[in-house]
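Undergrad: Show me the folded form of this:
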Amino acid sequence: MSLKEHLYELRHRLGLALMFVAVGGVFGFIWFQTKLGPIPSLGELLTGPYCQPDLAKYRANISNDGTCKLLQTEPFEIFMIQLKAGTAAGAVLLCPAWLYQLWAFITPGLYSKERKFARTFVLFAAILFVAGAVLAYLVVPEGLKVLMSFGGDQFTTALTGSKYISFVLTLLLIFGVSFELPLLVVMLNRAGIISYEKLHKWRRGLLMGLFVFAAIATPGTDPISMVALALALTVLFEMAIQIARIHDKRKAKERLAEGWDGLADDEATPFDYTPSDADGKVEGEQVEPMEPVEPVGPAKSSGDRRVNYDDAT
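TA: This next block holds a predicted model:
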């Protein structure tokens, strides 16, 4: 396709992707206050960590019936919270639909092996993102317990809805995206950019960098979420290093079997470059020379457009 056709195709795919995100946002907006059978509403899922019984002694009782509720301090604050949380949840639920549109735009330019490689990458990326989000959801109550207990008996906590929902969504996003880092290491190793030898040499510095990254990336100041993210990334990063070790070891065996190992950078690989013709004759054998080809003369008649191929050859 021409550049103009590619731009039209990109506009079409992006339009469909945004349409699926909008549909997911409408679904998430309705789900925020509606239960789906045994599945609780999105609002109950998001406020669940804050409304756990263990945190009751730290929360301010701002409702008439004694139930756990967040505080609204601005007009339409709840509407914006519901819209933001619903859009985020809908985009996650319908991610296969809008990711397919992006995939359909990219895949015509890939070889079959690259398509299989990319599908594997997308599959594990989705699994790791969900695993990171689940871990963040489990860590939120413990982090809140640490943050809300600093004041002791002199303070009570009444969180506003916008700040609490932003805190939870940010934590889920950071954990999910951070879990993609070990997968990126594996992909770079597969592409030959980073070797196991370098990863093994840089292990201590990289692990220290993961703890620094966890301390900076987590939105809260509690040590629970920071340590949980750092330890999870350490385990995943160590798994990535071992995967790189197995991959490099297998590649080394293949090079050794094919005679590549031990060659200098300017030394030719031991391939058989001996030319051969269709009859199986190799260089050095007696080959009969070809007869010269006579040029084809002009046509005798301009009205006769037929070509005699026997005479031409």
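
Undergrad: Going by C-alpha atoms from here, please, whenever you check contacts or count neighbours.
TA: Fine.

Undergrad: what ranges do the helices span in the stretch 201-313 of the chain?
TA: For the stretch 201-313 of the chain, the helices defined by DSSP state H, counting those that start in this stretch occupy 203-217, 223-257, 309-312.

Undergrad: One more, so I can put them side by side:
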Amino acid sequence: MDHLRELRNRAVKAGIFLVLGSILGWFLWRGWGEAFWRVPSFSGGIFGLLQDPILTEAARRNTLVSINFGQVGSAFDFAIKGAIWVGVLISSPFWLWQFWAFITPGLTRKEKRYAVGFIAAAVPLFLAGAAIAYSVLPNAMAFLIGFTPEDGSNVIDAQIYLSFCMRIILAFGLGFLLPVVLVGLNFAHLVSGRTIVKQWRISVFLSFLFSALVTPTSDITTMLLLALPLLVLFGIAMVICVLNDRRRSKNSPEPDYGHLSDDEASTI
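TA: Model (predicted):
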């Protein structure tokens, strides 16, 4: 029950930060408040940034493309959805901190000091994944628009297109967090470095599988843009976990049984 109450408290705190981020996201979505932050190029807001890849590619190909809201209230509904999505990105340092704080009771006092390092690594990686996803969108749009006939036009439903872009960006960001979560689980004594090293083939397979599922096109270049950084991050995570296990075994006289399988008997 204590764990459930702690989980509830952390979830509530993360939700509060998400709400505050969504309020700011409401103004960022359509570029409202431009006079406040004085960035003229941001007059279109996040909505304009998400439109830019497909509209730029359409202009280059001289193809008519239009983002269409099919119903009267669709623009308002999606503005709310977009604000929440922006809120998830903006509040990432805070809900990542709540995630880390939930597992810190399993750590020693010295290991809890690494919380700052966890946030310092997780937030840039999450944002870097989102930035790489946005850089991939022009290639995806070039691939998809390329099937439009010369005399044809694309009247794209805004809900479908914007949801497509938002899912890709969020998936890339979360994908870059997986190695950091792996290190966090190791510091919480839930998985050993030796176990992670033994399962390196599964890590490679899952990295390519995840990249193939979330990338919007079928070309291998786009998939590699996500898979290769993930493999590098997983490699770094493995090294950190192994070094942490060695440090822990030197400092603690108790044997480590984390590498044993569930069916293997210990020496107790």
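
Undergrad: that older thread, identify, out of the helices of the stretch 201-313 of structure 1, the most deeply packed stretch.
TA: Ranked by mean neighbour count under mean count of other CA atoms under 10 Å, the helices of the stretch 201-313 of structure 1 are led by helix 223-257, which reaches a mean of 17.

Undergrad: Off-centre distance for it?
TA: 17 Å (CA atoms, centre = their mean, to the nearest Å).

Undergrad: Which other helices and strands does that helix contact?
TA: When contacts are defined as 3 or more CA pairs under 8 Å, 6 or more residues apart in numbering; DSSP states H and E, helix 223-257 of structure 1 packs onto helix 112-148, helix 181-190, helix 196-201, helix 203-217.

Undergrad: The shortest one: average distance to aligned residues in structure 2?
TA: Read it as helix 196-201 of structure 1. In the superposition with structure 2, the average deviation recorded for helix 196-201 of structure 1 is 4.1 Å (mean CA distance after the TM-score superposition for structure 1).

Undergrad: How far off centre is that helix?
TA: On CA atoms, centre = their mean, the centre of helix 196-201 of structure 1 falls 23 Å from that of its chain.

Undergrad: next one: the second one
TA: Between the mean C-alpha point of helix 181-190 of structure 1 and the mean C-alpha point of its chain there is a distance of 11 Å (CA atoms, centre = their mean).

Undergrad: who's in contact with the residue most central in space within structure 1?
TA: Geometric centre of structure 1, nearest residue: Ala125, 4.3 Å, by CA atoms, centre = their mean. Residues in contact with Ala125 of structure 1, defined by CA atoms under 8 Å, 6 or more residues apart in numbering, are Glu180, Leu183.

Undergrad: before we move on, back to that, just name the most buried of the helices and strands packed on helix 223-257 of structure 1.
TA: helix 181-190 (a mean of 18).

Undergrad: helices or strands up against it?
TA: Right, helix 181-190 of structure 1 is packed against helix 112-148, helix 223-257 by 3+ CA pairs under 8 Å, 6+ apart.

Undergrad: what about the helix or strand following the longest one, how far off from structure 2?
TA: Just to be clear, that refers to helix 112-148 of structure 1. The helix or strand immediately downstream of helix 112-148 of structure 1 is helix 161-178, counting by DSSP states H and E. Following the fit onto structure 2, the mean deviation recorded for helix 161-178 of structure 1 is 0.9 Å by mean CA distance after the TM-score superposition for structure 1.

Undergrad: which residues in structure 2 does helix 161-178 of structure 1 align to?
TA: Counting by TM-score structural alignment, helix 161-178 of structure 1 falls onto residues 158-175 of structure 2.

Undergrad: and that stretch, how far from the chain's centre?
TA: Centre-to-centre, stretch 158-175 of structure 2 and its host chain are 10 Å apart (CA atoms, centre = their mean).

Undergrad: Buried residues in that stretch, which are they?
TA: With burial defined by 16 or more other CA atoms under 10 Å, the residues of stretch 158-175 of structure 2 counted as buried are Ala158, Gln159, Leu162, Cys165, Met166, Ile168, Ile169, Leu170, Ala171, Phe172, Gly173, Gly175.

Undergrad: what sits against the fifth one?
TA: In other words, Met166 of structure 2. By CA under 8 Å, 6+ apart, the contact list for Met166 of structure 2 reads Trp85.

Undergrad: Kindly report the same for the second one.
TA: Taking CA under 8 Å, 6+ apart as the criterion, Gln159 of structure 2 is in contact with Phe69, Ser74, Phe78.

Undergrad: export those to CSV and tack on distance to Leu107 of structure 2, secondary structure and neighbour count?
TA: Shown next, in CSV, are these (distance: CA to CA, whole Å; DSSP: H, G, I helix; E, B strand; the rest coil; neighbours: other CA atoms under 10 Å):
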residue, distance to Leu107 of structure 2, secondary structure, neighbour count
Phe69, 50, coil, 16
Ser74, 47, helix, 13
Phe78, 42, helix, 17
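
Undergrad: any idea which of those is closest to Gly25 of structure 2?
TA: Lowest distance from Gly25 of structure 2 to the contacts of Gln159 of structure 2 (CA to CA) belongs to Phe78, with 12.2 Å.

Undergrad: got the contact list for whatever residue of structure 1 lines up with Met238 of structure 2?
TA: Matched by TM-score structural alignment, Met238 of structure 2 corresponds to Ile241 in structure 1. Applying CA under 8 Å, 6+ apart to Ile241 of structure 1 gives the contacts Val186, Tyr196, Leu199, His200.
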